[in-house]
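Trainee: I'd like to go over a predicted model; first the sequence, then the structure.
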Amino acid sequence: MDSAIYVTLQKKASSFGAHIARFARLKPTKITVGAVLLAAITGCSSVGFPQVSNPFQTLPAPAPLDGVMPGEGQVLGTGAVNVAMLLPLSGDVASVGQSMANAAKLAMDFIAQSPNIGSNITLTIMDTAGNPSVAAARASEAIRGGASVILGPLKAESVRAAGAVARSSGIPLIGFSNNSGAASQGVYLLNVLPETEVKRSLAYAQSQGRQAFAAIIPNTEFGNIQNGAFRQASGDLGIAVRAIYRFSNEGEARGVIDQILPFLSSGAIDTVFLPDRATASSFGVLMEEAGLDKDNITIIGSLDWSGDLQIPQTAFLVGAVYPAVDEAGLAALRPAYEAQFGATPHALSTISYTAVLLSNSQTLSQSQPRYAQNVLTR
C-alpha cells in the first residue's frame, strides 16, 4: 500500500538542502492550494483575541520540569542502527504526537514485512511532553543509548533545545517543525515550510485575478518568518503589496482593522494574508462587524489553519482558502492506520511515517559515518 512513498524516498538524497529537508519534495504528492473551502457555519457573535502564538500552541505548555526522570521509550524493530524519535505523547498536543507515533509504528511494520527493503534500524519513541526542557533531556538519553540520528521533536522550541544537545554530540537531528528558524547546522526539518506554502498560496490567489495584497501578521518569532516568506514570495511573483500590518496584542489588532478598513471597502486591497491560526477567527469577526463584503475579499490562511475548530465557525472566513497537503499520501496511510488503531490519522502522521522510512534507507543508515552531512545535504 505504501510502495509509492518508499519509491519516492529513494530520491531523498537530493531533497535535503541548506540544512532543511523539504517535505513537499519527499512526499509522493504535492501541496494543493484552494482545495479546502470552509463550510458555511454561523459565525461567532463576539470577538476576543487570544495571545498570539506559534503553531500548535493551543494550550499553555507544561512548565519546565526539574529533575527529569529518564524516559523508558517504546522500542520497535531489531535493526543494528539505533534511531530515536521524540514526540509530544503527553502535554498540549499529545493527540498529534500519539498519531505520529502510531504512524511510525506502521512504518516499522511495513519495513519488517518488506524483505526487499531490509530492517536496518531499531526505533525508540520517546515522550517530550511538548516541553523544550524535556526534549533536551530525551535527546541526551537517546544519545547515551547509542542513537545515530534523532527524529523530531515537533515544536520549534523543542527542536532547538534537542538540536543543541544533538549538535554538541555530533548527532544529526531531523525535526518536524514547520518553523524554518529552528534549522541550523546539523539540525534539519521535515515539514512543509512557510517559504513553500506562502508562495503557492499567493500564486493561487494571483491566478484567480487578485492583484492588490496585504498581510496581517503577529509580532512573534514565527510571524517574522511568515513576514519574510510573504515579502519574498510577493517579490518573486511580481505581486503588488499594499501594506503589511503587524500586531502584538488585541489593541494593536483592532487598530490594524481600523487602518485596513478603508482600503478593503474601496477595493484598493482585494486579498489579505492572515496566517496566524490563533487570531484568524477574531480578525474574521472584526471584519464582519465592520460591514465588509467578504465576496469581494480573498482571505488566505496558512497550513496551520488545518484542523482548527474555531475557524470554520467564523462566518466571514467561509470561502477563505489555505494551503493543505494533498490527501493522497494521507489516504494511502489511512486504511492500515484505521484498521490497527481504530481512529483517523492526523495529517502530520505522514511526516513521521516518512521519517522512519527515510532513516531506514540503505543510503543513510549504512553511510560512514551514519547519516553523514554530505549524504543528507547533497
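Mentor: Nice, I can see it.

Trainee: rest of the way, CA atoms for contacts and neighbours
Mentor: Fine.

Trainee: just how off-centre is stretch 270-290 within its chain?
Mentor: Relative to its chain's centre, stretch 270-290 lies at 21 Å (CA atoms, centre = their mean, to the nearest Å).

Trainee: for stretch 302-318, same thing?
Mentor: Centre to centre, stretch against its chain (CA atoms, centre = their mean), the figure for stretch 302-318 is 16 Å.

Trainee: I'd say residue 146 and residue 82 touch.
Mentor: Yes: between residue 146 and residue 82 a contact is recorded at 6.2 Å, counting by CA atoms under 8 Å.

Trainee: what ranges do the strands span in the chain?
Mentor: With DSSP state E as the criterion, the chain has strands at 16-17, 20-22, 31-37, 74-76, 81-87, 121-127, 149-151, 173-175, 187-191, 212-218, 240-247, 271-273, 298-300, 321-325.

Trainee: which one of those lies closest to residue 68?
Mentor: Nearest to residue 68 among the strands of the chain is strand 121-127 (11.7 Å), distances taken as CA to CA.

Trainee: what lies in contact with the closest one?
Mentor: 71-90, 101, 135, 138, 359-360, 365 (CA atoms under 8 Å, 6 or more residues apart in numbering).

Trainee: alongside the first one, take a look at this:
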Amino acid sequence: MLKKISFLFGFLALAGCQSTVVTQGGAEGSSTEISEVTLGNDGTFRVGVLLPLSGNAAKQGNGLKNATMLALEDVNEPNLILQYYDTKGTPEGAQVAAVNALNQNSRLLIGPLKSSSVQAISEEARSRNVPVIAFNTGSNVLQPGIYTLGLMVDEQVDRIMTYAANHGRSRFALLIPDNKTGVAVARAAVKSAQKNGVKITRIGFYTPGTTDFSDISKQMSDYNARTGRLQNLKNSLKAKVNAGDANAAKVLARLNKTDTLGDVDFDTVLIPESGAGLKAAVAMFGYYDVYAPQVKFIGTSVWENTPLNRESALRGSWYPALSRSHGSYFANKYANLFGERPSSLYSMGYDAVALSAALSKKSGADLNETITNPDGYLGINGAFRLLENGQNQHSLDIVEVRPGGDVIIDEAPKKFDLMEPFDGNSAIVLEPGYQAPRIFGKDTSTAQSLIYGRSLGLENQPLDYIPTAQEKEIVREGLQKLNIVVPE
C-alpha cells in the first residue's frame, strides 16, 4: 500500500487557515562560515537545508526556501527543525554549508540545487551516514544515500512514449538539443521503444537555444525527396498531356495543388523543447508538409512552461506532467503568500519537507531504508518513490493541448504496484535485426557512440536509400490518400 505523507490528510483544512509563514521554533537562520558549534541531541529531527540564497541562483534558492517554510507550517511537526545554509551557488559554498549542517546535528540534508554542488558534498555526507535529498537530476552525482526529487528525463520520455504507443503510434522521430539532455532523451527513447515494441526512425540534433529549425526540419521531413517524387510524376503526366491524354490533364491539375507526395516514415515527433523554440520547430515541420493529426507532436514536462493553446499546430499534442491532483493547493497558497506563481521546482521543496516530517517520526530507524520504501509516498506532486541508486520515480499525468487550455487525459497512477522503475541510463541491448534510426544534424558515428555507448556495426545501420519496391509503394499509397488514379 502506498505510504501517504501525513500533510495530505489535513492540508485541505489548512487551506482555510490564516496564511502566514511562522518559524514556530522550527526554522532557524542560515550560516555561511564553517562553525565548530555542535548542537546536543535534544530529541528533535534536524534537517539542514542547503540552498543558494545568494549568488546567480538566488531566485530559485529563495523560492525553494519559501516553499519549505510553507510546508513546515502545514506539516505542523514540533520535532522537525529546519536549519538553512547558504551555498552561494558554488561547490565551495555547498561544502561549507554541508559541514556546518552536519556539525549541527542535521540527520538529513535537503539540497543543494546544482549537480556540481551535490557532488561537492556527497563524500562528507556519506561518510557521516546522513542522506541527501537534492533537486538536480544529473545521474552522474546520484548514488546510494544521495537522492533527488527532481523529475528524471527518462521517466518523462518513457511515460509519454508508452502512452503514445498504447494509442496507436508506432514510428517515432526525435528532435533533440545537441547536449547531455538531448542524449539522455535519445537513450531513454530508444529503450522505451524497445519496451513498447515501436520504432525510432530518425533523430535530429539542433544547437541548444536556437529558434531556427528550417534546415533540420527540412532534412528530417525528407522534403526534397517528397517534392522530387511529386515532380517526377508531374513530368510523366505532362508528357501524356502533350500527347492529348485528357485524363492525365485532370490528374495533373489536382497534383498541382499539392506540394509533396508520400508520407514521412514517422507518425510521432518528440520535441523536449519549450517556449519560442518549440513553437518554431513545430511551425517548420508544418512548412515542410508535416502536420497533425497524421503526425502527433509530443513533449516532456518542459512544455508546461509554455502557453500552447493558441498554437493551432500543437492542438491535440501530448506531454507528461507532475500530477495536478493536489498541486493547485500549493500553487494557490504560495501565490497568496509570496505574490507569484511557484515553479514546479518549488513544489519539490515542499515535498522534501513533507517527507522529512514523515522521517522524523521513525525514531531509531534506518533513514535510507525508510526513504527508499518501495511503496513510495504521496505528495503535492502525486505519488513518488526514491530508488536505492538515488534516482526516483514519479507518477505522471498525460496532458493534451486544447484550444480552451491543457486538459489531463490520463491521470497519474496513484500506486506503483504495476509500474516498474524505468532506467534510461542502463546499457542498451540490441535485438537481432535491430536497425538504428537515421541521424541528422550530427555525425552518425558520434551520435551512436553517445546514445548506444558504441558505434554500431553495419548490420544495424539504417538504409540511406529507399528500395525501388518501397518507393513504388510510397507513390501508390500517396495517390490513394489523395484519391487519385494515374492513367496508364
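Mentor: That came through fine. On a predicted model such as this, the values are computed, not experimentally measured, just so you know.

Trainee: re earlier: which of the strands of structure 1 sits most buried?
Mentor: strand 173-175 (a mean of 30; mean count of other CA atoms under 10 Å).

Trainee: mean deviation (superposed) between that one and structure 2, please.
Mentor: Aligned to structure 2 and superposed, strand 173-175 of structure 1 gives a mean residue distance of 0.8 Å (mean CA distance after the TM-score superposition for structure 1).

Trainee: where in structure 2 does that strand fall?
Mentor: Matched against structure 2 by TM-score structural alignment, strand 173-175 of structure 1 falls on residues 132-134.

Trainee: what comes into contact with that stretch?
Mentor: Under CA under 8 Å, 6+ apart, the answer for stretch 132-134 of structure 2 is 108-113, 118, 122, 125, 145-150, 352.

Trainee: state the number of residues packed around residue 291 of structure 2.
Mentor: 18 (other CA atoms under 10 Å).

Trainee: in the stretch 351-488 of structure 2, which spans are helices?
Mentor: Remark: helices assigned in the stretch 351-488 of structure 2 by DSSP state H, counting those that start in this stretch are 367-371, 444-452, 468-481.

Trainee: who wins for proximity to residue 211 of structure 2 among those helices?
Mentor: When the helices of the stretch 351-488 of structure 2 are ranked by proximity to residue 211 of structure 2 (CA to CA), helix 444-452 comes first, at 21.8 Å.

Trainee: and that closest one, what's buried?
Mentor: 444, 447-448, 450-452 (16 or more other CA atoms under 10 Å).

Trainee: and if you look at stretch 105-121 of structure 1?
Mentor: Counting neighbours by 16+ other CA under 10 Å, the buried set in stretch 105-121 of structure 1 is 105-108, 110-112, 119-121.

Trainee: export the strands of structure 1 to CSV and tack on distance to residue 337 of structure 1?
Mentor: Shown next, in CSV, are those (distance: least, CA to CA, whole Å):
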stretch, distance to residue 337 of structure 1
strand 16-17, 28
strand 20-22, 25
strand 31-37, 22
strand 74-76, 17
strand 81-87, 18
strand 121-127, 18
strand 149-151, 20
strand 173-175, 23
strand 187-191, 20
strand 212-218, 36
strand 240-247, 41
strand 271-273, 35
strand 298-300, 31
strand 321-325, 18
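
Trainee: tell me the helix or strand right after the lengthiest helix in structure 2.
Mentor: The single longest helix within structure 2, with elements called by DSSP state H, is helix 223-242. Once the chain leaves helix 223-242 of structure 2, the next helix or strand it forms, by DSSP states H and E, is helix 246-255.

Trainee: so where is that following helix in structure 1?
Mentor: Going by TM-score structural alignment: helix 246-255 of structure 2 matches no residues.

Trainee: could you check the angle that helix makes with helix 223-242?
Mentor: 150 degrees (axes from the mean of the first three to the mean of the last three CA atoms, to 10 degrees).

Trainee: how far does helix 246-255 of structure 2 sit from its chain's centre?
Mentor: 48 Å.

Trainee: against which helices or strands is it packed?
Mentor: On a contact count with 3 or more CA pairs under 8 Å, 6 or more residues apart in numbering; DSSP states H and E, helix 246-255 of structure 2 meets helix 223-242.

Trainee: report the buried residues of the helix it packs on.
Mentor: 223, 226-227, 229-231, 233-234, 237-238, 240-241.

Trainee: same thing with stretch 334-343 of structure 1?
Mentor: Neighbour-count burial for stretch 334-343 of structure 1 flags 334, 336-337 (criterion: 16+ other CA under 10 Å).

Trainee: what residues does it touch?
Mentor: By CA under 8 Å, 6+ apart, the list of residues contacting stretch 334-343 of structure 1 reads 102-103, 106, 344-345.

Trainee: what's residue 298 of structure 1 aligned with over in structure 2?
Mentor: So residue 298 of structure 1 corresponds to residue 296, using TM-score structural alignment.

Trainee: give me the distance between its match and residue 285 of structure 2.
Mentor: 11 Å (CA to CA, to the nearest Å).

Trainee: before we move on, what about residue 168 of structure 2?
Mentor: Distance from residue 168 of structure 2 to residue 285 of structure 2, by CA to CA: 21 Å.
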